[in-house]
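**Q** Only the shape, not the letters, is given here:
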């Protein structure tokens, strides 16, 4: 498995970047406390497994046999990361007060998190065009796939629990224009840098 550390950093940045999943976790934490976030977080993590299975496994044979497909997807993924970085840099801070209040039921929050992840273009594109770049076709595909996907899902749980843990303490800063701008611009620069790194990576 190639460049695992780079994958770890890219996956962590993707999970931690502002998006619907992060907003849902923060909103649940602000309304229900830490325990009230677990259903949604686990739903998002499980959704990542489903998206990965659908998006990445179908590309395994193609990427193992076609250098052209590998190169094409590499540059598509790099371009997407740069685009995401520019969009985050320009984006206004999230307004948590406009988020709909979800049900406090654990099963309903799990389904909410799962459905959100299944329709999240950021997750779909990550597994479709970026994820396969870290698979070594000369080694066992199943083991590498399982390792990377479980790593991503574990990052979802860890990072979202961290967000939930500090949501109330950081509420004023997170919802302030200055705090929101800092979060967006930091994430934007990070994604642009990862896009450049992915474009220059070799098989």
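**A** Cool, got the structure. Nothing here was measured: the structure is a model prediction, and the numbers come from that model.
**Q** drop to CA atoms for contacts and neighbour counts, all remaining ones
**A** Noted.
**Q** Please go through this structure and pick out the longest helix.
**A** helix 141-167 (DSSP state H).
**Q** That helix: which residues count as buried?
**A** For helix 141-167, the neighbour count (16 or more other C-alpha atoms under 10 Å) marks 141, 144-145, 148-150, 152-161, 163-165, 167 as buried.
**Q** Ok, stretch 53-67 next?
**A** 55, 56, 57, 59, 60, 63, 64.
**Q** For the first one, give its distance to residue 45.
**A** Going from residue 55 to residue 45 by C-alpha to C-alpha, to the nearest Å gives 15 Å.
**Q** what does residue 181 give?
**A** Noted for residue 181: a distance of 27 Å to residue 45, by C-alpha to C-alpha.
**Q** ok, and here's another one to check against it:
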């Protein structure tokens, strides 16, 4: 497959994967509504960094190596489920306690949360692994592969950072202040559901 002529198709598939509802988009939306643009953008930057790490790893062939060693993927799967359950617990605790919405987290903490959220997501390994397995051919130009990595990264940045800016606007933030306990409860259920699905899913 010629990478450059197939770039629109590649970007289309990657757009669906990055923009679809999931733990990362939920965390970005909730953080942006509850803590503002700064924390939301930092968390989105962490998610984006994790996505770029998996993308570069897959392009370099590391994902294929990981897939040959099932215990590595299993360890990431269990760690990812555990982290989602931890997020569910924190959201449930916020919903139970009530009170004012949480104050803004530090920029460093928000970035780390987003990074861990994506690095412990084994689905990313399989997505990028499958994507590059399709387009990689013997003698593939490193320049062309680099263009794909950069294009997918730029598109992901637009999606994740765009979500942060969208949900940190005055309207969504005001709605969050009025219904933050309900949003925290729904977030807890969603994170727990994602964690349970990840823990019980067959990834092979």
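**A** Cool, got the structure. Not measured: the values here are computed from a predicted model.
**Q** Could you get me the TM-score between them?
**A** Laid over one another, the chains give 0.58 as their TM-score (TM-score structural alignment, normalised by the length of the first structure), with 144 aligned residues with a C-alpha RMSD of 3.6 Å.
**Q** hmm, back to that, compare neighbour counts for residue 181 and residue 45 of the first structure and give me the winner.
**A** When neighbours are counted by other C-alpha atoms under 10 Å, residue 181 of the first structure and residue 45 differ, and residue 45 comes out ahead with 23 against 20.
**Q** and that one, what pairs with it in the second structure?
**A** When the second structure is aligned by TM-score structural alignment, residue 45 of the first structure is paired with residue 48.
**Q** Now for its match: which residues touch it?
**A** Applying C-alpha atoms under 8 Å, 6 or more residues apart in numbering to residue 48 of the second structure gives the contacts 115, 153, 156, 157, 160.
**Q** give the contact list for the last one.
**A** Residue 160 of the second structure makes contact with 18, 19, 25, 28, 44, 45, 47, 48, according to C-alpha under 8 Å, 6+ apart.
**Q** Next, the mean deviation of the host helix or strand of the last one compared to the first structure.
**A** Applying DSSP states H and E as the criterion places residue 48 of the second structure in helix 37-59. Once fitted to the first structure, helix 37-59 of the second structure is off its aligned match by 1.8 Å on average (mean C-alpha distance after the TM-score superposition for the first structure).
**Q** quick check: angle from that helix to helix 142-167?
**A** Calculated by axes from the mean of the first three to the mean of the last three C-alpha atoms, to 10 degrees, helix 37-59 of the second structure forms an angle of 160 degrees with helix 142-167.
**Q** who does the next helix or strand after helix 37-59 of the second structure touch, helix- and strand-wise?
**A** Using DSSP H and E, the helix or strand that follows helix 37-59 of the second structure towards the C-terminus is helix 62-68. For helix 62-68 of the second structure, the packing partners by 3 or more C-alpha pairs under 8 Å, 6 or more residues apart in numbering; DSSP states H and E come out as helix 37-59, helix 70-97, helix 122-135.
**Q** switch the cut-off to 7 Å
**A** If contacts are counted by 3 or more C-alpha pairs under 7 Å, 6 or more residues apart in numbering; DSSP states H and E, helix 62-68 of the second structure sits against helix 70-97, helix 122-135.
**Q** now for the ones you listed, which one comes closest to residue 11 of the second structure?
**A** helix 122-135 (10.3 Å; C-alpha to C-alpha).
**Q** what angle do that closest one and helix 142-167 make?
**A** Helix 122-135 of the second structure and helix 142-167 are oriented at 140 degrees to each other (the same axes, to 10 degrees).
**Q** can you give me how far helix 122-135 of the second structure is from the chain middle?
**A** 14 Å (C-alpha atoms, centre = their mean, to the nearest Å).
**Q** Tell me the residue in the first structure aligned with residue 60 of the second structure.
**A** Using TM-score structural alignment, the partner of residue 60 of the second structure in the first structure is residue 57.
**Q** just to revisit the earlier point, and of the helices and strands packed on helix 62-68 of the second structure, who's closest to residue 6 of the second structure?
**A** Closest among these, using C-alpha to C-alpha: helix 122-135, at 8.5 Å.
**Q** Now the closest one: buried residues?
**A** 122, 123, 124, 125, 126, 127, 128, 129, 131, 132, 135.
**Q** helices or strands next to it in the packing?
**A** On a contact count with 3+ C-alpha pairs under 7 Å, 6+ apart, helix 122-135 of the second structure meets helix 37-59, helix 62-68, helix 70-97.
**Q** Could you export these as TSV, including distance to residue 185 of the second structure?
**A** Formatted as TSV, those follow (distance: least, C-alpha to C-alpha, whole Å):
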stretch	distance to residue 185 of the second structure
helix 37-59	19
helix 62-68	35
helix 70-97	5
